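Peer 1: Predicted model follows, preceded by the sequence.
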Amino acid sequence: MITVQEKKRIQTEFQDKMDYDELLNCMRCGFCLPSCPTYIESGYDEAHSPRGRIALMKAVVDGDIEPDEDVKRSLDMCLGCRACEPVCPSGVNYGHLLEQARDIIYQNHQLTASTKAIRNIAFKGLFPNQSRMRTMTGLLGFYQRSGLQKAARRTGLMKFLPENLRTMEQVLPEVPSLKQLKNRPDHLPSLVPQKKKVAFFSGCLMDSMFMATNDATMKLLQYAGCEIVIPDSQACCGALHGHSGEKQQAKELAKRNIAAFETSGADYIITNAGGCGAFLTDYDHLLKDDPEWAPRAAAFAVKIKDISSVLSELEFDKLPLELPEQIITYQDSCHLKNVQKTFLEPRQLLQSIAGAQYKEMKDADRCCGSAGIYNIVESEMSMQILDYKMEQVQDTMAKTIVTANPGCLLQMKLGIEREGLADNMRVVHIVDLLLEAYEYARQPVGS
């Protein structure tokens, strides 16, 4: 419950910090409504639409309403997918408003002891510290390989977890050993005549739980003609912090990353996770009020490029790519499409694979319901959104679902498990599929 004193502090900070001109940009036209998953899945509740949330923010600033639990609930229910932004005729930067509002509320609202402890462990203790991320992932790998996982499932211990967490445990990737996690490169040469020098943003989860996908990314870059620099002083991108009301910590992580990459001499900074890439491109906004860091953030942001974009630029789709006959479809990463504006490149790469028939999914760009930790903290709405997504997947008759973000990948694996389709459907990151196609095309005939 938000106390009277907390409401006063929140309202004062809304008036002091919210971008009122941006709030006024919303014309209440409703163009955003058909693009908003929570508006649709809530039964067309205006409080769960972009224009409804903006109206609530403005009403708090104007003093027309108090920042009560209903306001907080509306903002918490938002996926932050930013699908409303490309369709907005006024160009409202909704994502920036949402992050600012959440930050004000969470920094001025006393959380329960358990919630505060969990947030401190995740946002301060775990994600900013790559060595701890690797240790945690190494422990997960031990759990998977030691027989503990099989024992936990066989004895029924998993039944004590909520259903969504039980299923999530089943879809976690097989992770590398702690020794493998610590043996990471900092520089790789091009394997063909060099075309570009790039720096690789390896991320926190991507370079631990999804290390194999990072390795595939670097191989593709080498095959495409890139020399690669991987700064070892880089940190978590800060997206989870920025989206969850921990903006100051996001700024600290941004500064660490800018400093890590600005001496790399790279043409581009490459990402392979849509959510990370989008937040990295927003560093210029995040640090716009800091005279020292604003120009450095702007120089950093313009170099961010998704792996599919650089592969398209370097004409990777002109190389021999082949797979066994199958139907493939693509699930957009919300932030890759809506923030980084990368939409056509992944599709062009997938359509260039011989043997694979590409079928576009209906509403491929509608959020899958993952949204960082949304599928854990807002499980019911997340599963509603996922159920709709899986209906569209099945209509394509695809054997392979391709994604460009780790959260989307796990969410779609969760959907496959929920629908009982694990025996005839898979989900893969686009770089893993492209590497598979590159290497398959080079197999000796008859092998």
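Peer 2: Arrived safely.

Peer 1: okay, CA-based contacts and neighbour counts for the rest of this
Peer 2: Fine.

Peer 1: and Cys408, which of the three is it?
Peer 2: Here Cys408 is recorded as helix under DSSP: H, G, I helix; E, B strand; the rest coil.

Peer 1: Can you list the residue ranges for helices in the stretch 251-400 of the chain?
Peer 2: Using DSSP state H, counting those that start in this stretch, the helices of the stretch 251-400 of the chain run over 274-281, 283-286, 294-301, 307-313, 334-338, 344-351, 374-377, 379-396.

Peer 1: nearest to Val60, of the ones you listed?
Peer 2: Val60 lies closest to helix 283-286 among the helices of the stretch 251-400 of the chain, at 22.8 Å (C-alpha to C-alpha).

Peer 1: ok, and what's touching the closest one?
Peer 2: 251, 254, 294-295, 297-298, 300-301 (C-alpha atoms under 8 Å, 6 or more residues apart in numbering).

Peer 1: Same check on stretch 89-99?
Peer 2: 18-19, 22-23, 25-27, 31, 50, 54, 75, 80, 82, 84-85, 242-245, 247.

Peer 1: Stretch 13-33 now?
Peer 2: 39-40, 49-51, 54-55, 57-58, 60-62, 83-85, 87-93, 97, 100-101, 104.

Peer 1: The strand ranked longest in the chain - contacts with which helices or strands?
Peer 2: In the chain, taking DSSP state E as the definition, the longest strand is strand 322-330. The contact analysis (3 or more C-alpha pairs under 8 Å, 6 or more residues apart in numbering; DSSP states H and E) places strand 322-330 against strand 354-358, helix 379-396, strand 400-403, helix 430-441.

Peer 1: gap between that strand and the chain center?
Peer 2: 24 Å (C-alpha atoms, centre = their mean, to the nearest Å).

Peer 1: quick revisit: which members of the contacts of stretch 13-33 are classed as buried?
Peer 2: 39-40, 49-51, 54-55, 57-58, 60-61, 83-85, 87-88, 92-93, 97, 100-101, 104 (16 or more other C-alpha atoms under 10 Å).

Peer 1: How about the contacts made by the residue most central in space within the chain?
Peer 2: In the chain, the residue lying closest to the centroid (C-alpha atoms, centre = their mean) is Gly275, at 2.9 Å. Neighbouring residues of Gly275 by C-alpha under 8 Å, 6+ apart: 239, 333-336, 405.

Peer 1: try this one side by side with the last:
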Amino acid sequence: MPDANLIQLLDNFDREEILNCMQCGFCLPACPTYRQTGKEAASPRGRIALMKAVVDRQLDVDGEFEDNMYLCLGCRACETACPAGVPYGSLVETARDVVERNKEHAGGRSAVRDFVFAELFVHPDRLDRLAGMLWASQALGLQKLADKTGLINILPRPMREMQTAVNPVASPWQRMKRETVVPPEPAFGRSEGKPLRVGMFKGCIMDVMFFETNQATARVLSKAGCEVVFVEEQACCGALHAHSGEKNGAIELAKRNIEAFEAAGVDLIVNNAGGCGAALKEYHHWFHEDPKWQARAMSFVSKCRDANELLAELPALSFRRELSGVRITYQDSCHLAHGQGVRTQPRHLLQSVPGVEYVEMMEADRCCGSAGIYNITNFDMSMEVLDEKMENVKATRAHVVVTSNPGCLLQMRKGIQRAGAEAQMEAVHIMDLLDRVL
């Protein structure tokens, strides 16, 4: 029999939403892990059935249950396919939260995991120092030396493989030169009224590994007539915590961000990472038992926009260059497409670039296998999903694969390497591309 602590944990499941799953199977062809394995337990329908069995005390919260919950990429393509509107993403987050709290009660927590979630991602200053260390290792050639000498082999295989897709990061001096406020460019600004004051959500890993993409986003928004503010007191969005069963940590990070952007007095909050944006727009769901914070979260959520989404609401950009003869395709970020419903805006932006030949990729909204840190924690499955995706990428014969999420960008770079197509194509974040031609 489950002990009292576990019974209390199981109450966190929304039984009504579990029962809303009709077991119809519409989710099966949309699910990357089901497509790869053909196993019912690796499908959304199967995982929900496992959750129901756990809630009904027919199954234990054991290692097998944990493995099935964590095999899921969390891409939420099943939500788009589901005729009953089952919020699968929140159900699997609850399942992982139950797994982790049960392990904590049993004394089975990993010290490394505790360090990452409790001591690293919640401290922006430590992430800044990590960025400096990464820059130094690149600048001193330590990565190349590790490759040549074989020292790189001390790292786990997923980290060895994925580090080859990481571009040089910004130096500490570049980071220190960042302007807190980027004013609207007069030539592009609004002709009437005050410019929009936009708070830039810079993210954690996004700002470490893609600092220049954040800078490019600010420049693009400036040219669109916005005043862009880098709110210094912000923290990680909490998505990695929420997806990894660390719900309490996610809630604390959400509170810090709500307070920071309230104090900044911005009109809107913009981000350029599909995964972060989906979390930011769902803050109000994290405060069901706290009406005061839920009201503040609702106000925060009402101001959140993906950068593509915001640009679609503003006057058209005026491009100064053209990309003649460049063939471009677009890879949807799962959390931007399925989580936020932002699909047409990035495509319209790309098609508005002079000289571009835009070609739509088959199954562009099918997961690339990145899924936050999935390509580290479930490397083999991640690569299977990626290799399938690359077949569709290669069929486009594109010179540029454009993404709207940092994880997707790294994954597509890795996919291009694995496909031996580095001479034919590159992967680029959409804000970097727009910055090039503005």
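Peer 2: On my side now, so go ahead. Just so it is clear, the model here is predicted, and its values are computed rather than measured.

Peer 1: TM-score them against each other, please.
Peer 2: The TM-score (TM-score structural alignment, normalised by the length of structure 2) is 0.94; 432 aligned residues with a C-alpha RMSD of 1.9 Å.

Peer 1: Give me the mean distance between the helix or strand where Asn5 of structure 2 lies and structure 1.
Peer 2: Element membership for Asn5 of structure 2, per DSSP states H and E: helix 4-10. Once the two are superposed, helix 4-10 of structure 2 sits an average of 4.2 Å from its aligned residues in structure 1 (mean C-alpha distance after the TM-score superposition for structure 1).

Peer 1: Find out how far that helix is from the centre of the chain, if you would.
Peer 2: With C-alpha atoms, centre = their mean, you get 31 Å for helix 4-10 of structure 2.

Peer 1: count of residues packed around Met1 of structure 2?
Peer 2: 8 (other C-alpha atoms under 10 Å).

Peer 1: before we move on, back to that, which one of the helices and strands packed on strand 322-330 of structure 1 is the most hemmed in?
Peer 2: Mean neighbours per residue, mean count of other C-alpha atoms under 10 Å, is largest over these for strand 400-403, with a mean of 24.

Peer 1: ok, average deviation of that one from structure 2?
Peer 2: Mean deviation for strand 400-403 of structure 1: 0.6 Å (mean C-alpha distance after the TM-score superposition for structure 1).

Peer 1: Give me the helices and strands touching that strand, please.
Peer 2: strand 322-330, helix 406-418, strand 426-429, helix 430-441.

Peer 1: Could you check these and tell me which one is nearest Gln110 of structure 1?
Peer 2: In terms of C-alpha to C-alpha, the element of those nearest to Gln110 of structure 1 is helix 406-418, at 28.7 Å.

Peer 1: Show me the contact partners of that closest one.
Peer 2: Taking C-alpha under 8 Å, 6+ apart as the rule, helix 406-418 of structure 1 contacts 167-168, 171-172, 206, 210, 273, 331, 333, 368-372, 386-387, 390, 401-403, 422, 425-429.

Peer 1: still on that earlier bit, ok, of the contacts of stretch 89-99 of structure 1, which come out buried?
Peer 2: Among the contacts of stretch 89-99 of structure 1, those scoring as buried are 18-19, 22-23, 26, 31, 50, 54, 75, 80, 82, 84-85, 242-245, 247 (criterion: 16+ other C-alpha under 10 Å).

Peer 1: how about the aligned residue in structure 2 for Leu75 of structure 1, what does it touch?
Peer 2: With TM-score structural alignment as the criterion, the equivalent of Leu75 of structure 1 in structure 2 is Met69. With contacts defined as C-alpha under 8 Å, 6+ apart, the neighbours of Met69 of structure 2 are 47, 92, 95-96.

Peer 1: hang on, the earlier thing: show me the contacts of stretch 89-99 of structure 1 that map onto helices.
Peer 2: 22-23, 25, 50, 54, 75, 84-85, 242-243, 247 (DSSP state H).

Peer 1: just these now: which is nearest Leu344 of structure 1?
Peer 2: Checking these against Leu344 of structure 1 with C-alpha to C-alpha, the nearest one is Glu85 at 17.9 Å.

Peer 1: Pull up the gap between that closest one and Ala404 of structure 1, please.
Peer 2: From Glu85 of structure 1 across to Ala404 of structure 1, the span is 20 Å (C-alpha to C-alpha, to the nearest Å).

Peer 1: ok, now Thr271 of structure 1?
Peer 2: For Thr271 of structure 1 relative to Ala404 of structure 1 (C-alpha to C-alpha), the value is 10 Å.

Peer 1: For the helix or strand Lys58 of structure 1 falls within, grab the matching residue range in structure 2.
Peer 2: Taking DSSP H and E as the criterion, Lys58 of structure 1 maps to helix 50-62. Per the alignment by TM-score structural alignment, helix 50-62 of structure 1 matches residues 44-56 in structure 2.

Peer 1: quick one: contacts of the matching stretch?
Peer 2: Contacts for stretch 44-56 of structure 2 (C-alpha under 8 Å, 6+ apart): 10-11, 13, 15, 18-19, 21, 23, 25, 27-28, 31, 40-41, 59-61, 65, 68-69, 78, 88, 91, 95.

Peer 1: Recalculate using a threshold of 6 Å.
Peer 2: 10, 23, 40-41, 59-60 (C-alpha atoms under 6 Å, 6 or more residues apart in numbering).

Peer 1: Buried subset of these as a PyMOL selection?
Peer 2: Buried residues among those (16+ other C-alpha under 10 Å), as a PyMOL selection:
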select buried, resi 10+41+60
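
Peer 1: So what's the residue count around Lys292 of structure 2?
Peer 2: Neighbour number of Lys292 of structure 2 under other C-alpha under 10 Å is 10.

Peer 1: Distance from the helix holding Lys58 of structure 1 to the middle of the chain?
Peer 2: Put simply, helix 50-62 of structure 1 sits 26 Å off its chain's centre (C-alpha atoms, centre = their mean).

Peer 1: Over to stretch 339-349 of structure 2?
Peer 2: That offset, for stretch 339-349 of structure 2, works out to 15 Å (C-alpha atoms, centre = their mean).

Peer 1: got the buried residues for that stretch?
Peer 2: Buried residues in stretch 339-349 of structure 2 (16+ other C-alpha under 10 Å): 339-340, 342-343, 345-347, 349.

Peer 1: ok so, going back, of the contacts of helix 283-286 of structure 1, keep whichever come out buried.
Peer 2: 251, 254, 294, 297-298, 300-301.

Peer 1: and which of those is nearest Ala113 of structure 1?
Peer 2: Lys251 (25.1 Å).
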